[in-house]
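**Student:** give me the fold of what follows.
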Amino acid sequence: MKGDTNMKILSGNGNRPLAEAIARRISVYRGGSVGIADARVERFSDKEIFVEVFENVRGEDVFIVQPTSNPANDNLMELLIMTDALRRSSARRVTAVIPYFGYARQDRRTSARTPISAKLVANLIEKAGVDRVLTMDLHAGQIQGFFDLPVDNLYAAPVFALDIRHHFQNAEGLMVISPDVGGVVRARDLAKRIGAGLAVVDKRRAGPNEIESMTVIGEVAGKTCLIVDDICDTAGTLCAAAKLLREEGATAVHAYISHGVLSGPALERLGGSLLDTLVVTDSIEHSAAVRAAEKIRVVSVAPLFAQAILNVGNDTSVSSLFREDTLAPIYEAHYRFA
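**Tutor:** The predicted structure is shown next:
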């Protein structure tokens, strides 16, 4: 295994707290201090982005931690410009660590004369000079094929499985719910991990963000339901699904969502919903209102990404992090004090 001494972590403004948490974790794993590389990522008065890296990166393996969440365009441009700065400074390899990949929901043409924006973003990232992408729970798996470079897509499912085992002792009383037919594979994977049943909410839309009807496929009466999805945006589907499951006899409804976008009326809807708790990761930096919300709990993916970065830096397996037995020692301290 090659050494990881020539490794640097760089962060934009997309999610600085996550980048710092990843650096702290890497410091623990390596037994030495690892900080965020000294750099400035600023705006001129006309809002143009300017990047200056103050540390030598020649021959270094550099990891840029930058989700392309809201404001998606600003965060994406920061990522591209940071990559260009590193390339022009002779960095050996640049890995874009994108915990939340923006534009992922535009992964295909849904009607005539519409773009495939996820492919365009992939092209921009490649052209900027990124060598590898490290992300989590892509909205559509085929986005990996939009890149002509290695893409490691991590999963929140094993982290969620550890959290569920910590907070719910009776697996027989649990039922994992997919909020739509498209998410069945994700829900089935989590159900298999925790030994629970599986049900599906069949959702039919009248238009964007407008639900026409919902029905439950499966028996949820007397069960503690765990809705699993990759993105929660305005929370309309999630709250409607929680209401429907309660009407069908569920004793409690919780949700595990990889990326808590939580835009627009999301917090208001969640506060007045029949959902008991919403568990999200910190792939997106959450506002003070989200952190203060009574029903929302955040599980960190910093340990997961820290280990993945070390594995990439050492040219060892990333797929080993798809298993709970690999992640359990990494998250042991987190749940010991939870």
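
**Student:** hey, let's count contacts and neighbours off CA atoms from now on
**Tutor:** Fine.

**Student:** what's near enough to touch A191?
**Tutor:** M175, V176, G197, L198 (CA atoms under 8 Å, 6 or more residues apart in numbering).

**Student:** A221 contacts A250, doesn't it?
**Tutor:** Yes - with contact defined as CA atoms under 8 Å, A221 reaches A250; the gap is 4.8 Å.

**Student:** which SS state does the residue lying farthest from the centre of the chain fall under?
**Tutor:** When distances to the mean C-alpha position of the chain are computed (CA atoms, centre = their mean), the maximum falls on S45, with 31.7 Å. Here S45 takes the coil state, with states given by DSSP: H, G, I helix; E, B strand; the rest coil.

**Student:** one more, for comparison:
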Amino acid sequence: MIVVPGPASQRLGRSIAVELGVEPYPLEWRIFPDGESYIRYPRPIEGESVVLVQSCPPPTDRNLIQLFLMAEGARKMGADNVSAVIPYLAYMRQDKAFRVGDVVSVEAVARLVQAVGIEEVVTVDVHSQESLAPFKIPIKNVSAMPALAEYLRMLPMKRPLILAPDKGAKHHAELVAETLGVTDCIVLDKHRDRVTGQVDIDERTIDLAGREVVVVDDIVSTGVTIVKAAEMASKRMAKSIYVACTHALLMGDAKERIKQSGVTSIISTDTVENETSIVSVAPAIASILR
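**Tutor:** Predicted coordinates:
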């Protein structure tokens, strides 16, 4: 097996290779002045099982194209089979037409992934299981919640409460709570306006006084939902507020606004490599690849 860390997943790709006991492949790449990507395989891979590791956070389109180039190159170089670890699989949130005329982007991405010769995909905490339906190749969805929970276990929390900021995060929050042995798990009711993007969260009375609140979600992008939940927890006198998520995109000033809302710490995984990604999903992914 050859593990090829892509431009967007150098740290995670190397960690997966270490977990599997193989040397990470030294892929070469650069960006041309016009923004196009260059990919080169400097060593033979003919007859090998090749695992590409390339997450697709922003710049999403560039990272996707680089993945497609990596797959095309592996095929041309004679790889026996090509699998892709795509920790953050972009465009999965548009898995149905919410309004007339909406393009269902997940269907296009699925066709493109298959068209470049990728035979199997491993992803992490895909936004919804329904979004996997268009894929006609095997696709495995790994949960990062047990790894996040084990990190949370090390924090000085005496009375933790797990909070899902919306119904979509319910199963993630419940898995964290179950792993930690925490009985208190609350799910907030969120409404997002599809046109304006305005987010409203219920303001029901919840007793959070003196509690260590852990807000659990799969993706933190603009941070609007997290900020709303954190502000609610702050108003109800939570002792501390942590955010635990798989994919910390943190667009624009999201990180600053989240911190200003009263959040003590943002804890994320290396599906998106940044300063908050302190939990690795490499062991979980490697266990699937073995």
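
**Student:** before we move on, back to that, secondary structure, neighbour count and distance to I36 of structure 1 added to the contacts of A191 of structure 1, as JSON lines?
**Tutor:** Output for these, formatted as JSON lines (DSSP: H, G, I helix; E, B strand; the rest coil; neighbours: other CA atoms under 10 Å; distance: CA to CA, whole Å):
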{"residue": "M175", "secondary structure": "strand", "neighbour count": "27", "distance to I36 of structure 1": "41"}
{"residue": "V176", "secondary structure": "strand", "neighbour count": "30", "distance to I36 of structure 1": "38"}
{"residue": "G197", "secondary structure": "strand", "neighbour count": "22", "distance to I36 of structure 1": "43"}
{"residue": "L198", "secondary structure": "strand", "neighbour count": "24", "distance to I36 of structure 1": "42"}
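
**Student:** so which of those residues comes closest to N70 of structure 1?
**Tutor:** Top of the list for closeness to N70 of structure 1, among those and by CA to CA, is V176 at 29.1 Å.

**Student:** what does H127 of structure 2 align to in structure 1?
**Tutor:** With TM-score structural alignment defining the correspondence, H127 of structure 2 maps onto H139 in structure 1.

**Student:** again, but for L67 of structure 2
**Tutor:** By TM-score structural alignment, L67 of structure 2 lines up with L79.

**Student:** run through the residues that contact its match.
**Tutor:** Contacts of L79 of structure 1 by CA under 8 Å, 6+ apart are G12, I64, Q66, A96.

**Student:** the second one matches what in structure 2?
**Tutor:** Right, I64 of structure 1. I64 of structure 1 maps onto L52 in structure 2, by TM-score structural alignment.

**Student:** ranges for the helices of the stretch 101-250 of structure 2?
**Tutor:** Along the stretch 101-250 of structure 2, counting by DSSP state H, counting those that start in this stretch, helices occupy 105-115, 145-153, 170-180, 224-235.

**Student:** format these as a markdown table; extra columns: distance to D95 of structure 2.
**Tutor:** Below are those laid out as a markdown table (distance: least, CA to CA, whole Å):
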| stretch | distance to D95 of structure 2 |
| --- | --- |
| helix 105-115 | 6 |
| helix 145-153 | 22 |
| helix 170-180 | 19 |
| helix 224-235 | 20 |
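
**Student:** re the thing from before, mean deviation, the strand or helix carrying the match of L67 of structure 2 versus structure 2?
**Tutor:** Assigned by DSSP states H and E, L79 of structure 1 belongs to helix 72-87. Superposed on structure 2, helix 72-87 of structure 1 shows a mean distance to its aligned partners of 0.9 Å (mean CA distance after the TM-score superposition for structure 1).
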